[in-house]
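In: make a model of this:
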Amino acid sequence: MAADSLPPPGLLVDPETLDTLAARDRVLHTAHDLFYRDGIRATGIDRVIAESRVTKVTFYRHFPSKNDLIIQYLQLRHERWMAWFTDALQRHGGAGGAGVSALTETLREWLASPNFRGCAFLNSVSEMGTSLPEAVTLTAQHKDEMRSAIQALLPSSPQRKRTAAALALAVDGAIVQTQFTGDSHEPLRQLKWLGERIVSS
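Out: Coordinates of the predicted model:
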């Protein structure tokens, strides 16, 4: 990986530098790590407050409810993940016939990273269901942007949008399978095999 390339999105909090952040960022970054690593429902507000080293008054000044914090967590995760994803796709070849290979190698970086815990958006919908409609909306927007980035890899054709949608569906399958097996080798192998056939059909 080039020195100036973005690493796969992982955890944000460095305990040694946490206190150098503004209070809102301390809370948000701490919540990001706890929600992604341990789950949204398993992480209570009191834990976020304690680990971000702020008072309850400070917390509620910036985040009136846990739902507000969840939404801002997902927005932050989206920005970080898409920045890495688009950077890595270009780094691995981008468009020009290397689309499936670029996609597979990009995902290999993330799925093999030590802090990988699946897709934050699929996880949030699985945990929250329809109790937080904003999370469902953000998940749909995130997946739309991921699909658009994949579409940009593909050669122009009448089926380009549909092909990108099929590849995005396969990507989600590889993410989920890696999450529950703990091994990305076979999901990525199957993704590449399937992707090459989708693109050539």
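In: okay, CA-based contacts and neighbour counts for the rest of this
Out: OK.
In: the residue in the chain sticking out farthest from the centre and Glu109: what is the separation?
Out: In the chain, Val57 marks the outermost C-alpha relative to the chain mean, sitting 30.3 Å out by CA atoms, centre = their mean. For Val57, the distance to Glu109 equals 40 Å [CA to CA, to the nearest Å].
In: grab the nearest non-local neighbour of Thr86.
Out: For Thr86, ignoring the flanking residues on the chain, the nearest one in space by CA to CA, 6 or more residues apart in numbering is Ala149 at 6.7 Å.
In: and the one you found, which helix or strand is it part of?
Out: Assessed by DSSP states H and E, Ala149 sits inside helix 133-151.
In: for that helix, which positions count as buried?
Out: Buried positions in helix 133-151, judged by neighbour count with 16 or more other CA atoms under 10 Å: Ala135, Val136, Leu138, Thr139, His142, Lys143, Met146, Arg147, Ala149, Ile150, Gln151.
In: do the same with stretch 86-103
Out: With burial defined by 16+ other CA under 10 Å, the residues of stretch 86-103 counted as buried are 86-89, 91-95, 99-103.
In: run the chain-centre distance for that stretch.
Out: 18 Å (CA atoms, centre = their mean, to the nearest Å).
In: and stretch 132-149, by the same measure?
Out: Computed by CA atoms, centre = their mean, the chain-centroid distance of stretch 132-149 equals 11 Å.
In: ditto for stretch 184-201
Out: Its chain's average C-alpha position is 20 Å from that of stretch 184-201, according to CA atoms, centre = their mean.
In: ok, now stretch 53-68?
Out: Remark: stretch 53-68 is offset 24 Å from the chain centroid, using CA atoms, centre = their mean.
In: if we can go back for a sec, can I get the buried residues of helix 133-151 in JSON lines with distance to Cys119?
Out: As requested, those are arranged in JSON lines below (distance: CA to CA, whole Å):
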{"residue": "Ala135", "distance to Cys119": "13"}
{"residue": "Val136", "distance to Cys119": "13"}
{"residue": "Leu138", "distance to Cys119": "13"}
{"residue": "Thr139", "distance to Cys119": "10"}
{"residue": "His142", "distance to Cys119": "11"}
{"residue": "Lys143", "distance to Cys119": "10"}
{"residue": "Met146", "distance to Cys119": "12"}
{"residue": "Arg147", "distance to Cys119": "14"}
{"residue": "Ala149", "distance to Cys119": "16"}
{"residue": "Ile150", "distance to Cys119": "17"}
{"residue": "Gln151", "distance to Cys119": "20"}
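In: one more sequence to fold, the one below, so I can look at both together:
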Amino acid sequence: MDMQPLSPSELTALPARERILLTAHRLFYREGIRATGIDRVIKEAGVTKVTFYRHFPGKDALILAFLHLRHQRWMQWFTTTLARNCASDTTLAAALANTLQEWFADENFRGCAFINSSLEYAHALPEVLTLSAEHKQAMAQEVARYLPAEQEQMPHARSIALLIDGAIVQAQIAGDARQVSGLLQEMLEVLLVGWQNSETNPCH
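Out: Predicted coordinates for the structure are as follows:
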């Protein structure tokens, strides 16, 4: 997926602020916010402390910048991948499951950055919850685009998003991308049939 870490040579070629932010993105997502200190970000980004604090007043500012970047990159990937799968799969359930399976199977998958960050840091930085809620709303809005117009699109999309979040957590715990995405597809099909016959929930 389009969130692979850059190579050292690629990172070095970037401006200082971008190096800091991409390094934080990699470390915060892979190892956690609390486990990653500012000194480590500075060292791996190849900048001085003066340079770091010129761009970010402190760790809180870096965390919020990380979440903004993560939202942009993840939504771009999700939107593009879901559209591609919807062009080939017969149902929305299959397209969503296949989209998520691609992410779950990625070697860099560590769950949802927004769920993880909320659990780790929301008590210290309430803005994390605000950004996380906005991210989940954006995901639901993207799903709603594929629901029939005659349905209650956003309420139904939020129900689907709830299943997706459960699948994300399960994939993070169990580590079996195929099994979790298969179960997700089964549950989505049941949900869609409950609203209306699944044949009226195509991707195209």
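In: TM-score for this pair?
Out: The TM-score (TM-score structural alignment, normalised by the length of structure 1) is 0.92; 194 aligned residues with a CA RMSD of 1.6 Å.
In: quick revisit: which of the buried residues of stretch 86-103 of structure 1 fall within helices?
Out: Among these, the members found in helices (DSSP state H) are Thr86, Asp87, Ala88, Leu89, Arg91, Gly99, Val100, Ser101, Ala102, Leu103.
In: do a quick rundown of the strands in structure 1.
Out: Remark: no strands are assigned in structure 1 by DSSP state E.
In: can you pull out the helices in it?
Out: Going by DSSP H, structure 1 shows helices at 23-38, 45-52, 56-62, 66-91, 99-111, 120-128, 133-151, 160-181, 185-200.
In: would CSV of these with distance to Leu11 of structure 1 be doable?
Out: Below are the helices of structure 1 laid out as CSV (distance: least, CA to CA, whole Å):
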stretch, distance to Leu11 of structure 1
helix 23-38, 5
helix 45-52, 14
helix 56-62, 20
helix 66-91, 10
helix 99-111, 12
helix 120-128, 12
helix 133-151, 19
helix 160-181, 17
helix 185-200, 23
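In: wait, which of the ones you listed is closest to Pro9 of structure 1?
Out: Closest of these to Pro9 of structure 1 is helix 66-91, at 5.8 Å (criterion: CA to CA).
In: that closest one corresponds to what range in structure 2?
Out: Alignment of helix 66-91 of structure 1 against structure 2: residues 59-84, by TM-score structural alignment.
In: return the distance of the matching stretch from the chain's centre.
Out: Relative to the chain's own centre, stretch 59-84 of structure 2 is displaced by 6 Å; criterion: CA atoms, centre = their mean.
In: buried ones in that stretch?
Out: For stretch 59-84 of structure 2, the neighbour count (16+ other CA under 10 Å) marks 62-63, 65-67, 70-71, 74-75, 77-78, 81-83 as buried.
In: that one against structure 1, how far on average?
Out: Stretch 59-84 of structure 2, aligned to structure 1 and superposed, deviates on average by 0.4 Å (mean CA distance after the TM-score superposition for structure 1).
In: measure how buried the residue lying closest to Arg17 of structure 2 once chain neighbours are set aside is and give me the count.
Out: Counting by CA to CA, 6+ apart, Arg17 of structure 2 lies nearest to His55, which is 6.2 Å off, once chain neighbours are set aside. Neighbourhood size, His55 of structure 2 [other CA atoms under 10 Å]: 15.
In: and His55 of structure 2, how far from Thr80 of structure 2?
Out: Computed as CA to CA, the His55 of structure 2 to Thr80 of structure 2 distance reads 31 Å.
In: corresponding residue for Leu194 of structure 1 in structure 2?
Out: Match for Leu194 of structure 1 (TM-score structural alignment): Met187.
In: now the spatially closest residue to that match that is not a sequence neighbour: how far from Phe104 of structure 2?
Out: In this structure, Met187 of structure 2 finds its nearest non-sequential neighbour in Leu163, 7.8 Å apart by CA to CA, 6+ apart. As judged by CA to CA, Leu163 of structure 2 and Phe104 of structure 2 stand 15 Å apart.
In: and those two? Which one has more around it.
Out: Higher neighbour count among Leu163 of structure 2 and Phe104: Phe104, with 24 against 16, using other CA under 10 Å.
In: counterpart of that one over in structure 1?
Out: Phe104 of structure 2 maps onto Leu111 of structure 1 when the alignment is built from TM-score structural alignment.
In: so who does its match touch?
Out: The contact partners of Leu111 of structure 1, by CA atoms under 8 Å, 6 or more residues apart in numbering, come to Ile175, Thr178, Ser184.
In: also Ala95 of structure 2?
Out: Counted by CA under 8 Å, 6+ apart, Ala95 of structure 2 has contacts Leu82, Asn85, Cys86, Asp89, Cys203.
In: what is the equivalent residue in structure 1 for it?
Out: So, by TM-score structural alignment, Ala95 of structure 2 is matched to Ala102.
In: separation between that match and Gln159 of structure 1?
Out: The value you get for Ala102 of structure 1 to Gln159 of structure 1, if CA to CA is used, is 20 Å.
In: again with Ala95 of structure 1
Out: For Ala95 of structure 1, the distance to Gln159 of structure 1 equals 16 Å [CA to CA].
In: then Gly118 of structure 1?
Out: Gly118 of structure 1 is 29 Å from Gln159 of structure 1, by CA to CA.
In: who's more crowded, these two?
Out: Neighbour totals were compared for Gly118 of structure 1 and Gln159, and Gly118 leads with 20 against 13 (other CA under 10 Å).
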